[in-house]
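Student: Provided below are the primary sequence and the corresponding predicted coordinates.
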Amino acid sequence: MKIAIVTDWLNSKGGAEKVTQHIAEVYPEADIYTSIYKAENFPAFKNRKVYTSFINKLPFVHKLHFLYLFIMPYAFENMNFDDYDLVINSNWACSKGIITNVDTKHIIYMHNPTRYIWDDCHKYLAQYNVPKFIKFLAKPFLSKLRNWDFVASQRNDGIICNSSAVQKRIKKYYHLDAKVINPAFEDRKIKIKEKKENYYLAGGRLIPYKQFELIVRAFNQNQKNLKIYGKGRLLEKLKKINTNPNTKFLGYVDDQTHQNLLENAKAFLFPQKDDFGIVAAESIQHGCPVIAYKKGGIVDIIKDEQNGIFFDEQNENSLNQAIHKFEKMQFSSKEIAKSSQQFTKQEFQSKIKAYIDKLLDEA
């Protein structure tokens, strides 16, 4: 059986790209197709055949890939999969639009219905400080893109998704039923520590929807110890609005440092509405409780007052109230770590393979 794995782009490594890698490990002979590829960021694919679209040769593509979103539907529709028996699609934007023949099974692992054209459309335009005239021009374009996206979503033989929240969005926007298989963290040797150090932790890509500004402003008020790791275009702005001498910006951290930070933190802060939240799963894997905004895929990970607590409003006061409540509670790091077992890579990969094998057997 000849297999291809397709994904939207591979230029920087985040949660969705990690899922793509985990799927690729199940099918080591599969070829990989994507619009944009930065090889040095994906050593795991060094010995794989990776095919890219013409977009990969365009200027500034790795820094400003979003400028080329309007031609990505064309790029993916023109990829040829006639020689493949099975195509597995790790999708969050336009890759769902590939066209396969009737004998080729096309299975989508959907991280989210295309975020910037559906429920978060207006929020994206606001967060990225888009000029008013571009917003005006974008509206008819986004309307046409929604029509294409809906049609593209129907070109599959089965859909898997990463959380119950995304499952609901897929039903609402695409009128399709999806099977939930939660993503996995990397398997690691971990030291579970009951005695924690006196700091809260946050981190990841420093981009607007992750709500790092909310965290910084909350800690400006409470003056508690905070460590933020990660890189992104918000870093300088976060430093400017910070007035708390106990807030430390760590920049990029390697895997071992990240692991040490999670092992020792009082709690990890997760204030965004996200599709899933693999970093929250990694936190509980390390016995670190999570203080999270109660929206999105996080509800599949955190069980209130067992491995973390929720706050209901996406603002500084609600977060600080949750922190105040958290500091009066006691958590067992060992019990928190036990709650992460459903998110192991072995569990994820066995479920993916079982779903695909069943679909192929029914064909």
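Tutor: Good, I have the coordinates. Numbers count the residues shown, from 1 in each chain.

Student: From here on, just use CA atoms for contacts and neighbour counts.
Tutor: Noted.

Student: Can you give me the buried ones in the longest helix along the chain?
Tutor: In the chain, with assignment by DSSP state H, the single longest helix is helix 132-153. For helix 132-153, the neighbour count (16 or more other CA atoms under 10 Å) marks 142, 145-146, 149-150, 152-153 as buried.

Student: Run through the neighbouring helices and strands of the next helix or strand after it.
Tutor: Counting by DSSP states H and E, the next helix or strand C-terminal to helix 132-153 is strand 158-161. For strand 158-161, the packing partners by 3 or more CA pairs under 8 Å, 6 or more residues apart in numbering; DSSP states H and E come out as strand 105-110, strand 179-180.

Student: Kindly reformat those strands as JSON lines and extend each row with distance to K237.
Tutor: Shown next, in JSON lines, are the helices and strands packed on strand 158-161 (distance: least, CA to CA, whole Å):
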{"stretch": "strand 105-110", "distance to K237": "32"}
{"stretch": "strand 179-180", "distance to K237": "37"}
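
Student: Tell me the one among the buried residues of helix 132-153 nearest to N225.
Tutor: L142 (42.5 Å; CA to CA).

Student: my read: that closest one touches I117, true?
Tutor: Yes: L142 lies in contact with I117 (CA atoms under 8 Å); the separation is 6.1 Å.

Student: need the contact list for the residue lying closest to Q285 once chain neighbours are set aside.
Tutor: The shortest distance from Q285 to any non-neighbouring residue, by CA to CA, 6 or more residues apart in numbering, is to A337 (4.7 Å). A337 makes contact with 192, 284-288, according to CA atoms under 8 Å, 6 or more residues apart in numbering.

Student: let's go with 10 Å and repeat that
Tutor: Applying CA atoms under 10 Å, 6 or more residues apart in numbering to A337 gives the contacts 190, 192, 281-289, 307.

Student: A further structure is provided below for comparison with the first:
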Amino acid sequence: MARRRLLARERLAGLHQSDAHFDRRNDRTGRTARRTIVSRQSDDRARVAPRHKRFKLTNVALVHDYLNQRGGAERVFAHIARAWPDAPVYTALYDERAVGDLIAPDRVRVSALARVPFANRCFRALAPFYPRAFERFDLSGFDVVVSSTTAWAKGVRLAPGAIHVCYINTVSRFAFAYDEYVRSPLARPLVNRLAAWDRLAATRPTRFVANSTNVANRIREHYGREADVLHCPVDVDRFTPGNGAGDYFIVVSRLLPYKRLELAIAAAALAGIRLFVAGTGPAERSLRRLARGTTTTMLGFVSDAQLNELLGDARAAIVPGEEDFGLVPLEAAAAGRPTIAYRGGGALETIVEGETGAFFDEPNAESLAAALRNFGAARFNPERLRAHAEKFAPAQFIERLRAIVQRVYREAHRATADVPK
């Protein structure tokens, strides 16, 4: 009987080994913070209410794909977390060193995948296991779930009658950019299965909220669903307007193949201009080889303070690939600097041509090089750039997101809900 109760408890928690074993393992390795994060899931399960309960808009859980790196999606989720400061955060992986100042560890509940050695470092290799990890989160004690995702978090399961508002940063790339995403024929069967799960998971949220009209159109095309549009917020106060005193352009990006950073390196060489590339990612090694002996300097990781200085002193930021939304043009504007971007995707929603930036029309190095040669930074007013960025302030984002959640909640529980003003 004791063994049966232990197995039942493990299944309920979504874990593959007993809590006692996990405690011993963490005592040996010193990873006590992660043990504490996982154990808090039992506290959340205690919030499960009786069958005939009165739903509450304040009983909220937050979900994000993974919090083990620091990028635009993590910064946006930090603002979502500020909208509900008492809500627990469910995520596959968490690295306090990367995002501890954005999301406090005492709010976080991680999946069993957090036990995998070096999981934060090799998290992309865990893709086959994320669907199951998110489906096993026990959210039965919550009336409202707000998720933020590029792939996985939309697939969580809810209690009957609960609502799920999903802020979607992009339609999963293995679903809409199949040929670009799948490089090896051996991976196709796996990606096909993930894409099938992705389509199923897209039926679960009560409402989608897209970060751009560009992404809303993809949601309609690939999932057959409509979405509200709420542009990402930018931390304007992180930046001080500069004067572009440097003689360089800058790319700020995760180093991923679809970002088209090789195009920026080639264009900088063609135009004979200095280029700095700030960021890290799986394509870093190949990009460093490509940049060797050119006018491009690979900076690797830069701190927030360094980024503020680099953007403020740059002639302009460059966005070489098509972005779903893209925070960089707004961060550059907050630092008083314009952006040169490919004419497509989210850049069309964040750049005012001739006022906050310029576009190049063809997705090749020659077109970008021509834009770099013809670029005149002097015609852009730093005060107007800053004012443009302030239109995307976090306070407005939080207010609008809360209003959307409240509206969806009212629609779902019009007859019985007691919704506070």
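Tutor: Arrived safely, thanks for sending. These figures come from a predicted structure and were not determined experimentally.

Student: about what we covered before: okay, the angle between the longest helix of the first structure and strand 105-110?
Tutor: 140 degrees (axes from the mean of the first three to the mean of the last three CA atoms, to 10 degrees).

Student: Which residue ranges of the stretch 1-150 of the second structure form helices?
Tutor: Taking DSSP state H, counting those that start in this stretch as the criterion, the stretch 1-150 of the second structure carries its helices at 2-13, 19-29, 32-39, 41-45, 72-83, 96-99, 130-135.

Student: Can you find the partner of V234 of the second structure in the first structure?
Tutor: Under the alignment (TM-score structural alignment), V234 of the second structure maps onto F185 of the first structure.

Student: Count the residues that sit near that match.
Tutor: 23 (other CA atoms under 10 Å).

Student: ok, it to I278 of the first structure distance?
Tutor: Distance, F185 of the first structure to I278 of the first structure, using CA to CA, to the nearest Å: 7 Å.

Student: Which neighbours do these two have in common?
Tutor: In contact with both F185 of the first structure and I278: 15, 18-19, 343, using CA under 10 Å, 6+ apart.

Student: For those residues, which single residue is the most surrounded?
Tutor: Within the shared contacts of F185 and I278 of the first structure, V19 tops the neighbour count with 23 neighbours, counted by other CA under 10 Å.

Student: what do we get in the second structure for that residue?
Tutor: V19 of the first structure maps onto V76 in the second structure, by TM-score structural alignment.

Student: what separates its match from N211 of the second structure, distance-wise?
Tutor: Noted for V76 of the second structure: a distance of 10 Å to N211 of the second structure, by CA to CA.

Student: Same question for Y94 of the second structure.
Tutor: As judged by CA to CA, Y94 of the second structure and N211 of the second structure stand 23 Å apart.

Student: same check, this time on S111 of the second structure
Tutor: 26 Å.

Student: Please name the nearest non-neighbouring residue to A159 of the second structure.
Tutor: A159 of the second structure's closest residue in space is S140 (CA to CA, 6+ apart), at 4.6 Å.

Student: and the one you found, what pairs with it in the first structure?
Tutor: Match for S140 of the second structure (TM-score structural alignment): D82.

Student: residues contacting its match?
Tutor: Listed by CA under 10 Å, 6+ apart, the contact set of D82 of the first structure reads 99-104.

Student: quick one on the thing from earlier: okay, and the common contacts of V76 and N211 of the second structure?
Tutor: Shared contacts of V76 of the second structure and N211 (CA under 10 Å, 6+ apart): 167, 169, 232-233.

Student: top of those by neighbour count?
Tutor: Y167 (29 neighbours).

Student: Need the counterpart of it in the first structure.
Tutor: Using TM-score structural alignment, the equivalent of Y167 of the second structure in the first structure is Y109.

Student: Over to F360 of the second structure?
Tutor: That one, F360 of the second structure, aligns with F311 by TM-score structural alignment.

Student: do the same with E323 of the second structure
Tutor: Per TM-score structural alignment, E323 of the second structure is aligned with D274.

Student: Next one: A371 of the second structure from Y342 of the second structure, what distance?
Tutor: A371 of the second structure is 10 Å from Y342 of the second structure, by CA to CA.

Student: in a strand, that's where A292 of the first structure is, yeah?
Tutor: Yes: counting by DSSP: H, G, I helix; E, B strand; the rest coil, A292 of the first structure falls inside a strand.
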